[in-house]
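Chemist: curious how this folds, go ahead:
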Amino acid sequence: MSRFLTRTTLSVILTLMINPTFAGADSPSTATANTPTANSWPEVTLDNTRQFIIDSRQTGRSYRILVAVPDSLVPEGGFPVVYSLDGNTTFPLWKVMAERLQQRGQARGALVVGITAAEGDKAQLVARAEDYTPPAANMDKTGDQSGSRQGGADRFLAFIEQELKPQIEQHFAINRHQQTLFGHSYGGLFTLHTLFTHPESFQRYVAASPSIWWNERYVLSERNGFADRLAALAQPVTLMLTVGSEEQTAPASMKAERVQMLQKRAQVDNVKQLFSDLQQTEAAESDGKLQLGLHIFPGENHMSAMPEAINRAVEFVYGGKP
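Modeler: I've put the predicted structure just below:
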C-alpha cells in the first residue's frame, strides 16, 4: 500500500497537537479585552478517547492508559488493537492516522492503546529506561548515560499481559489475533525483546529505530531459541523494522563526544544487519511463521523518523505488507 500521509501533512498534525485551535473560537491575537486569561481556557480533549490509570503490581508503577475508540461498527471478530509505547508522544499520531485511514474507507477502525508512566515527564524518562530494557546479568556496559535503573522489560511485559490486556478486553471488543506492539527507540528495543522471548504475545511488531546498541547489543543474544519459539506459534508473526537514514550521521554542529556516541551506536547499520540476519535464518527456516519488512526513511534522524514509522505502520495494522 502507498503512504497516505505526506511529510507536510505530518507536520500539520504535529503543529495541531502542540497548538490546537477550535472552530469558531477567537485566537489570542484577535481576542477582545474581555477574553478570559489563558489559564481559564478549557483544556484540549480528543474525541472518542478514554483514559484511565493502572497501578501495576508487576512494576510498582502507575501508568496512564489512553484509548482511542473507533467511530464505527465492531467488525466480525473484533477490532484490531495497537499497543503503543511512549503513549504521551505516539498516541495522538496513531489516533489521527488511524482515523484518516478509516475515513478514506480503507479500514473499519482499530483500537489504539497508548501506554505511558503517569507521574510526569521526568518520571517517564526514568520509567522507560527500566521498563523497556531487557534483564541482563551484566549491566556494566549498557551505554545508557541516564543513571536510571534498567532491566525491567520482563516485569513490564507481565504488566501488559496480566494487567493491561485484561482491562482492555473487558471493556472493548478486540480481535486477539490482530494485536500490534509499537515501540520507538528504547520502545523498539522492548519490542524486539518481546518478539524474541515471547513472540506469542502479539501478531504484529513494529520496532522503530530500535536501540539495538544497548548493553553491547544484548538483545541479539535473545534470539537463542527464537526459531523454536516461532515453530510453536499457532499463527505467524510479522516484524516491521524502521530507521531514519541519518540516525548515525552527525551534523557539523554536534560535539565530538556526541559524534562518537552516534557512530558507536550505529543505528542504521544495526537495523540493516538484523533484518538481513533474520531473513537468512529464522525467516528462512520458520516455514512462514516469521514475515519481515524494512523501511529506511531518507533524510530522517532519530526523532523525525518516529512519525514516519507510524505513518507506515498504520496500514500494516490492517493486514498490509510490513
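
Chemist: for the rest of this, base every contact and every neighbour count on C-alpha atoms.
Modeler: OK.

Chemist: who touches stretch 147-155?
Modeler: 58-59, 126, 129-136, 190, 193 (Cα atoms under 8 Å, 6 or more residues apart in numbering).

Chemist: turn those residues into JSON lines, including secondary structure and distance to residue 213.
Modeler: Compiled in JSON lines, these are given as follows (DSSP: H, G, I helix; E, B strand; the rest coil; distance: Cα to Cα, whole Å):
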{"residue": "58", "secondary structure": "coil", "distance to residue 213": "26"}
{"residue": "59", "secondary structure": "coil", "distance to residue 213": "24"}
{"residue": "126", "secondary structure": "helix", "distance to residue 213": "19"}
{"residue": "129", "secondary structure": "helix", "distance to residue 213": "14"}
{"residue": "130", "secondary structure": "helix", "distance to residue 213": "16"}
{"residue": "131", "secondary structure": "helix", "distance to residue 213": "17"}
{"residue": "132", "secondary structure": "coil", "distance to residue 213": "14"}
{"residue": "133", "secondary structure": "coil", "distance to residue 213": "11"}
{"residue": "134", "secondary structure": "coil", "distance to residue 213": "12"}
{"residue": "135", "secondary structure": "coil", "distance to residue 213": "15"}
{"residue": "136", "secondary structure": "coil", "distance to residue 213": "14"}
{"residue": "190", "secondary structure": "helix", "distance to residue 213": "13"}
{"residue": "193", "secondary structure": "helix", "distance to residue 213": "13"}
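
Chemist: quick one more, to check against the first:
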Amino acid sequence: MKLLLLPVVLLLFCIEVNANTAYEIPRSAVIELKEQSSGRVYPLFIQLPASYAKQPDKVYPVIYLTDAHYSFPLVSGATRFPMNSGVMQQAIIVAVSYEQGSEGAGSRIRDYTPSKAKAWRQETGNASGHMAFIRDTVFPFVEQNYRASNTNRTFVGNSLGGLFGAYILFTEPALFTNYILGSPSVWFDNNKILAASVVKPKAATRVYISVGEYETPAYGEGQDMLAGAKQLTDKILALDSGNIDLRFSVVPSASHATAFPTTAIQGLDWIYGIKKQ
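Modeler: Below is the predicted model of the structure:
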C-alpha cells in the first residue's frame, strides 16, 4: 500500500507548489512611461518574439494594442503558435495600458474618444492628446530600446479602442501601416466620427474592420455596432484612395463581448500571415 500511495502524495505536493507560482508570459516586460504634458503615467506591456535573441540583426514589425489588460494576453496567446510555426511573421507586441492609478473605464473613455460629449458624466475627448503621447513618447521609446520597425506598425483596437483607431486613421494615417478596428464605437457622440474630415493616406495602408453578427439591438445590444461598422467602412471606401486596402468582416454568432478574439487573430493573419503557394 505504501508504494501505491507514494506517487499520489508526491503528485499532491507538486500541485500545491505549482499552484502558488504565477504564470508569466514569456519574453515579456512591463515598463512605465510618463506623458510630459499631463504627468500621467501609462504602463506598457511588451513581448519580444521567440527569435529576437537569436537574430540580433533583425528588425521586427510592431503590433500596438489598446486596452492592454484584456488585449495583451489574448493577442500574445493567439499569435504564439502561428508565429512560432512559421505561418505568421514574428512581431513585437506592445500594449498601452490605462493611466496608472485610475479606474480603467475612466482612462479609456477619456483617451479613446475624439470629442467632448456633453451628455457624458465622465471626461471625454482626449483622443488627440493620447495619439500625441503614442506618437511622441511610446514610439520613440520602443524604437530606441528594441529592434522595432518605424515603417511597419499595426494598430489594434476594439470598441472605443476601434473608434480611437478610426480617429488616428482619419487624422494622422501615417502613424500606422495597418489598422485593425474591432466593433468600433461609431455611435459615440451621435456618430460624430462619420462627419469627421479625413486626411487621405499617402502610403499603402491596410484597414481591417470586423464586427459581431449579433452586435445589434435585436440581440440585446445597446447600440447597433453592425450598422456603425458598415457606415465606417462606407466612409473609408468613399475616400476613393488608391492607397487603402480595406477588408470588412462579420464574425458569425458573435456579440460585442465575444467578437474581438476572432477579429484580432483574423486581422493579424490577413496582415502578417505567410501564405503557402
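
Chemist: give me the TM-score for these two chains.
Modeler: Remark: TM-score between the superposed chains equals 0.86 [TM-score structural alignment, normalised by the length of the second structure]; 264 aligned residues with a Cα RMSD of 2.6 Å.

Chemist: rewinding a little: from the contacts of stretch 147-155 of the first structure, which is closest to residue 305 of the first structure?
Modeler: residue 190 (17.6 Å; Cα to Cα).

Chemist: name the element residue 275 of the first structure belongs to?
Modeler: For residue 275 of the first structure, the element it lies in under DSSP states H and E is helix 267-280.

Chemist: which part of the second structure lines up with the strand ranked longest in the first structure?
Modeler: In the first structure, taking DSSP state E as the definition, the longest strand is strand 174-184. Following TM-score structural alignment, the partner segment of strand 174-184 of the first structure in the second structure covers residues 148-158.

Chemist: hang on, residue 192 of the second structure in a helix?
Modeler: Yes: under DSSP: H, G, I helix; E, B strand; the rest coil, residue 192 of the second structure sits within a helix.

Chemist: per the alignment, it corresponds to what in the first structure?
Modeler: In the first structure, residue 192 of the second structure lands on residue 218 (TM-score structural alignment).

Chemist: now do the contacts for its match.
Modeler: Residue 218 of the first structure touches 136, 212, counting by Cα under 8 Å, 6+ apart.

Chemist: now do residue 233 of the first structure
Modeler: 199, 200, 289.

Chemist: check residue 87 of the first structure too.
Modeler: Residue 87 of the first structure neighbours (Cα under 8 Å, 6+ apart): 65, 66, 113, 114, 115, 116.

Chemist: among those residues, name the ones in strands.
Modeler: Per DSSP E, the contacts of residue 87 of the first structure map to strands at 65, 66, 113, 114, 115, 116.

Chemist: looking at these, spot the one nearest residue 265 of the first structure.
Modeler: Nearest member of those to residue 265 of the first structure, counting by Cα to Cα, is residue 116, at 25.3 Å.

Chemist: how many neighbouring residues does that closest one have?
Modeler: 26 (other Cα atoms under 10 Å).

Chemist: how about the counterpart of it in the second structure: what's its closest non-neighbour residue?
Modeler: Using TM-score structural alignment, the partner of residue 116 of the first structure in the second structure is residue 97. Across the structure, with Cα to Cα, 6 or more residues apart in numbering as the measure, the residue nearest residue 97 of the second structure apart from its sequence neighbours is residue 68 (4.6 Å).

Chemist: if I line the two up, what does the one you found land on in the first structure?
Modeler: Per TM-score structural alignment, residue 68 of the second structure is aligned with residue 87.

Chemist: do the same with residue 115 of the second structure
Modeler: Per TM-score structural alignment, residue 115 of the second structure is aligned with residue 135.

Chemist: for residue 105 of the first structure, see how far away its match is.
Modeler: Look at residue 135 of the first structure and residue 105 of the first structure: by Cα to Cα, to the nearest Å, they are 43 Å apart.

Chemist: quick one, which of the two is more surrounded?
Modeler: Applying other Cα under 10 Å to residue 135 of the first structure and residue 105 shows that residue 135 carries more neighbours, namely 18 against 10.

Chemist: which residue ranges of the stretch 1-150 of the second structure form helices?
Modeler: Along the stretch 1-150 of the second structure, the stretches classed as helices by DSSP state H, counting those that start in this stretch are 2-19, 68-84, 104-112, 127-133, 139-145.

Chemist: how close does the second one sit to the first structure?
Modeler: What that stands for is helix 68-84 of the second structure. With mean Cα distance after the TM-score superposition for the first structure, helix 68-84 of the second structure departs from the first structure by a mean of 1.4 Å once superposed.

Chemist: repeat for the third one
Modeler: Superposed on the first structure, helix 104-112 of the second structure shows a mean distance of 0.5 Å to its aligned residues (mean Cα distance after the TM-score superposition for the first structure).

Chemist: residue contacts, residue 177 of the second structure?
Modeler: 151, 152, 153, 154, 204, 205, 206.

Chemist: neighbour-wise, which one of those residues leads?
Modeler: residue 154 (24 neighbours).

Chemist: how about residue 265 of the second structure, what's its match in the first structure?
Modeler: Going residue by residue (TM-score structural alignment), residue 265 of the second structure aligns to residue 311.

Chemist: ok, residue 138 of the second structure next?
Modeler: Per TM-score structural alignment, residue 138 of the second structure is aligned with residue 164.

Chemist: how far away is that match from residue 52 of the first structure?
Modeler: Taken as Cα to Cα, the span from residue 164 of the first structure to residue 52 of the first structure is 11 Å.

Chemist: one step back: okay, the helices of the stretch 1-150 of the second structure in CSV with distance to residue 274 of the second structure next?
Modeler: Listed next are the helices of the stretch 1-150 of the second structure as CSV, based on distance: least, Cα to Cα, whole Å:
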stretch, distance to residue 274 of the second structure
helix 2-19, 37
helix 68-84, 9
helix 104-112, 32
helix 127-133, 30
helix 139-145, 24
